[in-house]
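S.K.: what's the 3D shape of this:
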Amino acid sequence: MRTLIKLLIALPLLAHPVAAQDIFQPLQDMVDELTNPPPRPPRTPAPKAPVAVAPEAPPVPRPRPPSLPDVPVVEAPAVPDAAEEAVDEQAVEEPVEPEVEAKPEVEAKPERVYQVACPAVIQGLVEAEMAPPLSEGICGEQSPLVVTGVLSKGRMVPLSSPVTTNCQMASALPDWVETVDGYAETMLESRLAQVDTGTSYMCRNRYSAENGFTSEHGFANAVDVTGFTLEDGRSIGVEGDWMPAAEPEGRLLRLAHDAACGDFMTVLGPEANAEHHDHLHLDMGCHGQSCTTRICE
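M.R.: Next comes the predicted model:
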């Protein structure tokens, strides 16, 4: 290969000897360059792409030890030194606690009482005032009335002593008192000046027995009447005037007894038993399955 190159270079020199010297040197440089190429510069390695590093996984938490039960820690009491025991307790000043201002006591509001108004009182048929509820064991009444007078023929006939009763009993009194008032005026020529009353509310059994049913008196549902006082001053009592029956006083008491059987559910007098020898017992108790049966003795 080198021989061929030299031959190709020598041919033009033979044809033009003068110019051979001028062009020899450049050709020789070319041949040298071809035959002896300059050393290549060292290759610089291409920068390597950064290797993606996976994020470091968070450390796995170590298992916690089992929790201990919520038991208060009780410290062992310190053992006092002998020197401390020798110190006079009176000489040691106790810490003074700060005074705490006492809060004012809030007064408790009284419990609200629910009671029912009585139409007989509102209409003026009876003179009465509402009393606080009664509660005594099995006995009691939520809306008791203290009755002091009963309307008859346009005027208020007073009771000898106030009676504590319920609205039902108070509402039945005016018609009965007005009937008796008419009997007294017709038969004895004197109107009623007063109704003489006995027991009203009292928590006890019937006939005051140790056992048995509770009396209607225990529910403020009964009134005892011992007699009547007339406007002319005469006093007619069940105990002293029930007999003889033919006398005007005895007839008035029997008419009063019979008239009560139409206004009250229970009427007991001297003919019923010895317990009622001195009064008429009037109540609004329930008798029978429908509470419509009346007892009149």
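S.K.: Going by C-alpha atoms from here, please, whenever you check contacts or count neighbours.
M.R.: Will do.
S.K.: Is residue 120 located within a helix, as I assumed?
M.R.: Yes: assessed with DSSP: H, G, I helix; E, B strand; the rest coil, residue 120 lies in a helix.
S.K.: pretty sure it contacts residue 170?
M.R.: Yes: applying Cα atoms under 8 Å as the test, residue 120 and residue 170 come out as touching, 7.1 Å apart.
S.K.: residue closest to the middle of this structure?
M.R.: With distances taken as Cα atoms, centre = their mean, residue 111 lies nearest the centre of the chain, 12.3 Å away.
S.K.: Next, the contact list for residue 172, please.
M.R.: 263, 264 (Cα atoms under 8 Å, 6 or more residues apart in numbering).
S.K.: what about it, is that helix, strand or coil?
M.R.: Residue 172 is classified as helix under three-state DSSP.
S.K.: would residue 162 count as being in a strand?
M.R.: Yes: applying three-state DSSP, one finds residue 162 inside a strand.
S.K.: Report how many residues lie close to it.
M.R.: For residue 162, the count of nearby residues is 18 (other Cα atoms under 10 Å).
S.K.: Ignoring the adjacent residues along the chain, who's closest to it?
M.R.: The shortest distance from residue 162 to any non-neighbouring residue, by Cα to Cα, 6 or more residues apart in numbering, is to residue 148 (4.7 Å).
S.K.: Could you also give me the structure for this second sequence? I'd like to compare it with the first:
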Amino acid sequence: MALLLLIGSLFALRVALRAMPVSGFLESGGLDLYIGNRKPQDAVSPRFGTRRNRQGGAQVKSRHRYKPAAVFGCAVMLSGIAVSAPHAQKPPPPVQPGPGAPIPLPERNPARIFAQPHPGEIATPEWSAQEVQDATDRCAMLLAGTGVKYRFLNPIREGRCGTPAPIELSAIGKTRAVAIEPAARVTCGLAATLSSWADGFLQPTARKHLDGEITNIRNIASYVCRNRYNANDKPISEHARANALDMAAFKTQSGDWINVLDNWALPPESFPAAPDASQDKTVTPPPEAKPDTATAPAPAGQIPNRRAETEPAFEPRSAFLYEIHEGACTLFGTALGPLANEAHKNHFHYDLAKRKHGAYCE
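M.R.: Model (predicted):
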């Protein structure tokens, strides 16, 4: 294939050079090419490129003279282009990953992933005096008789974050005051719901499992102007509306602290040991039941507790945490604990987010 291209290139060069007359005779290195019966003494006619001999003879065909090096260089150049052209058109083969190389994954729907501005950087009008007054009046009515200890703060407005009537919450509970340490910046609606939770679930559960009541709650996050999980591509957090509280520990009357991180999960030794797999392969006939030793059926209306026979009993602190969290699921719009995700392994998150299909509890 390359040879055919070379021959074609030389033929095209020869045809092109025949149409290029050169005037004068070069003293050195010249190469005379003659077509027909042409003589060296022929001169170029000024018209039509024809030549007449010096004696005024008959008209003859044109004579052309060329440099040998130029002819050879053009031929080599054209042949190189012809030979290398097929190779230049082939794309390089794709690089194949090795046996242990990780396979790159495509972006997850990149059209929907884009950086959101920080909620505090979005221009938002300030609360009007009427909005602040109305929110303050509603707050005072809502917290009346709840046992909540608080004081009003200045309106908060940071972009999309804030609330017109925030309070500094220092204690909740009507039957027994539970101090919030440190004091939390929240809305009045959240404070009222927290107080109901303390009276209806927190203290009764503490008396049941801890032989006492709770005196303090460790607050680790209340109002913070941010998106969920501090991510740019997530919606605004309820913390940014002062509508959420994160609590990490509870202090008992005896002075002990019950931490969510340390006391939520059951210890490994409390779970039953896994059965031996070899026992499944051996079939043992059941013993004959004797009439006087047979197990009596459960009384009518009473269902045997199969779960209690297979699951270990809760350690008191774990049972306390599990039950107060289940109670929170009935009052708050969102109730998240260690079972939700890694971000909540050390605390409970409770907020009053409005949801269409009931509370979100995990």
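S.K.: For the two chains, what TM-score is obtained?
M.R.: The TM-score (TM-score structural alignment, normalised by the length of the first structure) is 0.59; 183 aligned residues with a Cα RMSD of 1.6 Å.
S.K.: circling back to that earlier point, in terms of neighbours, single out the busier of residue 120 and residue 170 of the first structure.
M.R.: residue 170 (28 against 19).
S.K.: In contact with that one, which residues?
M.R.: By Cα under 8 Å, 6+ apart, the residues touching residue 170 of the first structure are 120, 126, 145, 147.
S.K.: preserved in the second structure, out of the residues you listed?
M.R.: Retained in the second structure by both residues aligned by TM-score structural alignment, their matches' Cα atoms under 8 Å are the following of these: 126, 147.
S.K.: Of the contacts of residue 170 of the first structure, which is the nearest to residue 205 of the first structure?
M.R.: Closest approach to residue 205 of the first structure among the contacts of residue 170 of the first structure (Cα to Cα): residue 145, at 21.6 Å.
S.K.: Quick check: the aligned residue for that closest one in the second structure?
M.R.: Using TM-score structural alignment, the partner of residue 145 of the first structure in the second structure is residue 167.
S.K.: Grab the nearest non-local neighbour of that match.
M.R.: In space, residue 167 of the second structure is closest to residue 152, 4.5 Å off (Cα to Cα, 6+ apart).
S.K.: and what of residue 260 of the first structure?
M.R.: That would be residue 176: by Cα to Cα, 6+ apart, it lies 6.1 Å from residue 260 of the first structure.
S.K.: Which position in the second structure pairs with the one you found?
M.R.: That one, residue 176 of the first structure, aligns with residue 197 by TM-score structural alignment.
S.K.: and its match, what helix or strand is that in?
M.R.: According to DSSP states H and E, residue 197 of the second structure maps onto helix 188-197.
S.K.: Residues contacting the helix or strand following that helix, please?
M.R.: The first helix or strand that comes after helix 188-197 of the second structure along the chain, using DSSP H and E, is helix 203-210. Identification of contacts with helix 203-210 of the second structure by Cα under 8 Å, 6+ apart yields 212, 213, 214, 252, 316, 317, 319, 320, 323, 324.
S.K.: let's see 10 Å
M.R.: 173, 175-176, 178, 197-199, 211-215, 250, 252-254, 314-324, 327 (Cα atoms under 10 Å, 6 or more residues apart in numbering).
S.K.: Which parts of the stretch 201-350 of the second structure are strands?
M.R.: 214-221, 244-252, 257-259, 334-336, 348-351 (DSSP state E, counting those that start in this stretch).
S.K.: now these in JSON lines, with distance to residue 206 of the second structure and mean neighbour count?
M.R.: Shown next, in JSON lines, are those (distance: least, Cα to Cα, whole Å; neighbours: other Cα atoms under 10 Å):
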{"stretch": "strand 214-221", "distance to residue 206 of the second structure": "7", "mean neighbour count": "20"}
{"stretch": "strand 244-252", "distance to residue 206 of the second structure": "8", "mean neighbour count": "22"}
{"stretch": "strand 257-259", "distance to residue 206 of the second structure": "11", "mean neighbour count": "19"}
{"stretch": "strand 334-336", "distance to residue 206 of the second structure": "19", "mean neighbour count": "22"}
{"stretch": "strand 348-351", "distance to residue 206 of the second structure": "16", "mean neighbour count": "25"}
